[in-house]
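**Q** how would this look folded up:
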Amino acid sequence: MEKFDLIVRGGSVVLPTGVAQADIGVVNGKIAAIAAELEGEAAQEWNADGQHVLPGMIDVHVHFSEPGREHWEGFTTGSAMMAAGGCTTFFDMPLNGIPSTVTEEALLDKARLGNEKSVVDFGLWGGLVPGNEDDLEPLAEGGVIGFKAFISTTGNKEFEAVDDMTLLTGMKKIAALGKILALHSESAAITNWLKAEKEAAGQFGADDYLATRPIIAEVEAVERALYYSEITGCALHFVHISSAAAVAKIEAAKARGMDVTVETCAHYLLFNHDDLREKGAIAKCAPPLREKEEQQRLIELLAAGKFDMLTSDHSPCPYDMKDPKDFNLFQAWGGISGGQFTLLAALEVALANGIPLEKIAAWTASNPAERFNLADRKGTIAVGMDADLAIVDLNASFTVTPENYYAKHKESLYIGHTFPSTVIGTVVRGHIVVSGGKVEKAPAEGSWQKPAGFEVGEQQLSAQE
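**A** This is a model prediction of the structure:
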């Protein structure tokens, strides 16, 4: 009789071809067998009767702030939060740590911290900022997932936006390295000019903030980046796109054969500008939440397959940074805290719009794995792949409270929101890290994941020291 480390029995397993009743057998962190009725015994068994088993989510866009700003969010609390939401791999953005991840030394320092503390697996973005063009090759050779740059003002002195010359030079180098550039695409000229106009008039409210970051600012930046991509040959990934007009530009570029992908975020699907009006800075982000009509357009575009992936853009901070004095919304930190809820948000949208679960698995797992060169081990439930699983109950609702939100700071736009589904369990390379909806108090099981062709984890990290 075959022996397994773990068997997940009787679940509705979400495969690329659809949903099938199956057992999943795990050996040494890998999926060793999938069968309707798996014969064998295991050290651990999970009864998934009545539950759905999806590939663990890969969230390619989170902001943990370690080292340097762990009091905002660090690997320990952040990764536990991701695990609670069915995420088994996250990619940490390069900008909010001190130092930012713009040198190989900073990359390796951050990777060591992640290997020591993370509950789930992780990848690391490198940064493109003015002056670090010569650091791009060492970062690529060190194992970054790709590079991130801002066309708009960052508000972070450790990670400045790129000017056009830096962007073009960086894109040419990134193309030569075979990497991808992720872009925050809002026109700095448009947004900064409009902001100055509002501040001069003493207008600091929710409607004023939205007016300073119009859809046209996103469209202009996206279009400019696409032109630069055509010149340099650089592959692009557009982060947190918030408008149908910007998606149309990206769709046209794809039709021309350009190497470009696009994400949107859970908060743009579940919330809209009314939430900023009603709840204030807790709902502030950039690009901003759009009007309700635009929110509906984004949902329709997602259902039509126009977005390649869904992310959280989890961007937390101590809450006093969200509480500006004198009611000046422009002074509040602009970011949504909610990394735990992207898979649940995807399921909510899917259930409300009749979207098949295999599309959810593509947006949250297989498409990210393929785009960022992890598909040799992650993104699908198949024999030989890492045993990364999100186990959900589609019939049990989940209301977000400070007590069941695992982030360091419990203030979130999602508090009080009720999802129609619940994450029951999360498995990372065969280790059960969430059971009964609660994060297990076990040693950190996560490891640094590099693109295919690199060794994975601490062994490669040590070899480069």
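**Q** Only C-alpha atoms from now on, for both contacts and neighbour counts.
**A** Will do.
**Q** From the structure, what's the count of residues near the residue nearest to Ser152 when sequence neighbours are not counted?
**A** Distances taken as Cα to Cα, 6 or more residues apart in numbering put Ala188 closest to Ser152, at 4.2 Å, once the chain neighbours are dropped. Neighbourhood size, Ala188 [other Cα atoms under 10 Å]: 20.
**Q** right, and Ala188 touches Thr153 too?
**A** Yes - between Ala188 and Thr153 there is a contact under Cα atoms under 8 Å: 5.8 Å.
**Q** what touches both of these two?
**A** Here Ala188 and Thr153 have no joint contacts, going by Cα atoms under 8 Å, 6 or more residues apart in numbering.
**Q** was I right about Gln331 contacting Lys284?
**A** No - between Gln331 and Lys284 there is no contact under Cα under 8 Å: 10.6 Å.
**Q** More neighbours: which of these two?
**A** Using other Cα under 10 Å as the criterion, Gln331 and Lys284 rank with Lys284 on top: 26 against 15.
**Q** Not counting its neighbours along the chain, what's nearest the more buried one?
**A** Gly334 (5.1 Å).
**Q** so who does the one you found touch?
**A** By Cα under 8 Å, 6+ apart, the residues touching Gly334 are 281, 284-286, 322.
**Q** here's the other one to compare against:
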Amino acid sequence: MSRLLVCAGRNVLLPGNTVPTPATITIDISTGKITDIVHEYQSRGAQADGIQWVDAGDKIVLPGLVDAHVHLNEPGRADWEGFWTGTHAAVSGGVTTVVDMPLNSIPPTTTVEHLELKWKAAQNQCHADVAFWGGVIPGNQGDLKPLLEAGVKGFKCFLIESGVDEFPCVSKDELEQSMIELQNTSAVLLFHAELESSESTKFAHGSSDPRLYSTFLQSRPEKLETDAIALITSLQKTYPALRCHIVHLSASSALPLIRAARSAGLNLTVETCFHYLCLSATEIPNGHPEFKCCPPVRESANRDLLWEGLKEGLIDCVVSDHSPCVAQLKKLDEGDIMGAWGGISTLGLGLSLLWTEGKKRGVTIAQIIEWTSSKTAEHAGLGRLKGRLQVGFDGDFIIWDPEARFTVTSDLLRFKNKVSPYVGMTLQGQVERTFLRGSLVYDISRHGCSDDLAPIGRLL
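**A** Modelled structure (predicted):
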């Protein structure tokens, strides 16, 4: 077996560069680490023993993506998604590391015992590396520090009902108890930032037709998000040492709150999702529950402001929030948007989606990689291991064709339940090959992960 992998390309995206430049990267396959980077394109010479050569030519070499918001659902709901299919989909889109959310598996990742069940279920199934978030629910404050010591990267909580009984939301008092427990640790506290109250929903009553997207959109107004973020930032003033993170921001009206929190020195980070940046409520047809997610996709003007928030740095990173379910729960035949499970399946498409939409807005591939790789790695506590093509980091990289165009079909989707709002969409930019720690884990010419590409993902 080769001891070294050498990847040479004329367009390699190295840290600190705004455009790809010529480079040759050497990876020690035995350790999986990048050991050397030469800032020139070195053409292949005589084949040396123990060296595997990858010539990317004019294609772009990018660091592997880190998707810090993925629901893999195993154990307990493996018919929704599992480690094998979910990570297979991930590497097909250049995602070499995913961070699994504490729900919707059964049991949720709210105790060390439950985390161990996750580890057991994931063994020998992962095509990408996998890390784990823990969960905050009523009554588990005593489990938080043991979970942190066991390796979770932080904790997620809900301020509104989550949609699954085993992961209830927390009250303000319960939230404060958790913040007290975590304030002097390395943890980050993640919030599903919607806060329901009679005041926030009294104007949210439109049509009662459950097939209309407008009915659903009016049921989840932006005020749910702004009220939640106002509460979070007010609590942060009492617990300033604890980093708080807003997951899947959809409401642009929250950006002034975030700007004010940053100006006040609060340790607040924010993510948004591919669907909020690439879809628009005005283009969503009625009777199509595959577009339903919580919080909802909003109007085009809102989408434009989210892009501006990204460029300004108010929004730190972009993730998938891949949240699948079995097709029956999507109620596709009935077209019942209100009754359908809320979640959009995206794993494998995110880089192409952002490139397709971002090009219209003057966004560069370097900006996209910052939002989807280096910043997400830092957010998940993996910033010294993942997200950069740098000596000492894991040799995770992808070979990317920025000019390739393809139409999304169900056959191309590699996650388990092939329901997605992106089916039928034509995208630009495609991953040709994905390498994890210097080993090939995806090759488009082999139609994915063939039998000789065994799952080599590690649990981080």
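**Q** quick one on the thing from earlier: what's the counterpart of the residue nearest to Ser152 of structure 1 in structure 2?
**A** Alignment note (TM-score structural alignment): Ala188 of structure 1 maps to Glu196 of structure 2.
**Q** ok, now Pro55 of structure 1?
**A** Using TM-score structural alignment, the partner of Pro55 of structure 1 in structure 2 is Pro63.
**Q** same question, Ala211 of structure 1
**A** Using TM-score structural alignment, Ala211 of structure 1 pairs with Gln218 in structure 2.
**Q** Same question for Ser421 of structure 1.
**A** Using TM-score structural alignment, the partner of Ser421 of structure 1 in structure 2 is Gly429.
**Q** Report how many residues lie close to that match.
**A** For Gly429 of structure 2, the neighbour count with other Cα under 10 Å is 19.
**Q** Excluding chain neighbours, what is closest to the match of Ala211 of structure 1?
**A** Distances taken as Cα to Cα, 6+ apart place Ala204 nearest to Gln218 of structure 2, at 4.9 Å, with adjacent residues excluded.
**Q** surely that neighbour meets Lys223?
**A** No - counting by Cα under 8 Å, Ala204 of structure 2 stays clear of Lys223, with 9.8 Å between them.
**Q** Which one's more surrounded, these two?
**A** Neighbour count, other Cα under 10 Å: between Ala204 of structure 2 and Lys223, Lys223 has more, with 20 against 17.
**Q** Just confirm the more buried one is within a strand.
**A** No - counting by DSSP: H, G, I helix; E, B strand; the rest coil, Lys223 of structure 2 is not found in a strand; it is helix.
**Q** quick one: contacts for it?
**A** For Lys223 of structure 2, the contact set (Cα under 8 Å, 6+ apart) comprises Ser200.
**Q** Provide the secondary structure category for the residue nearest to Gln218 of structure 2.
**A** Here Ala204 of structure 2 takes the coil state, with states given by three-state DSSP.
**Q** Pull up the gap between it and Pro221 of structure 2, please.
**A** Counting by Cα to Cα, to the nearest Å, the separation of Ala204 of structure 2 from Pro221 of structure 2 is 6 Å.
**Q** try Gly313 of structure 2
**A** Per Cα to Cα, Gly313 of structure 2 is found 24 Å from Pro221 of structure 2.
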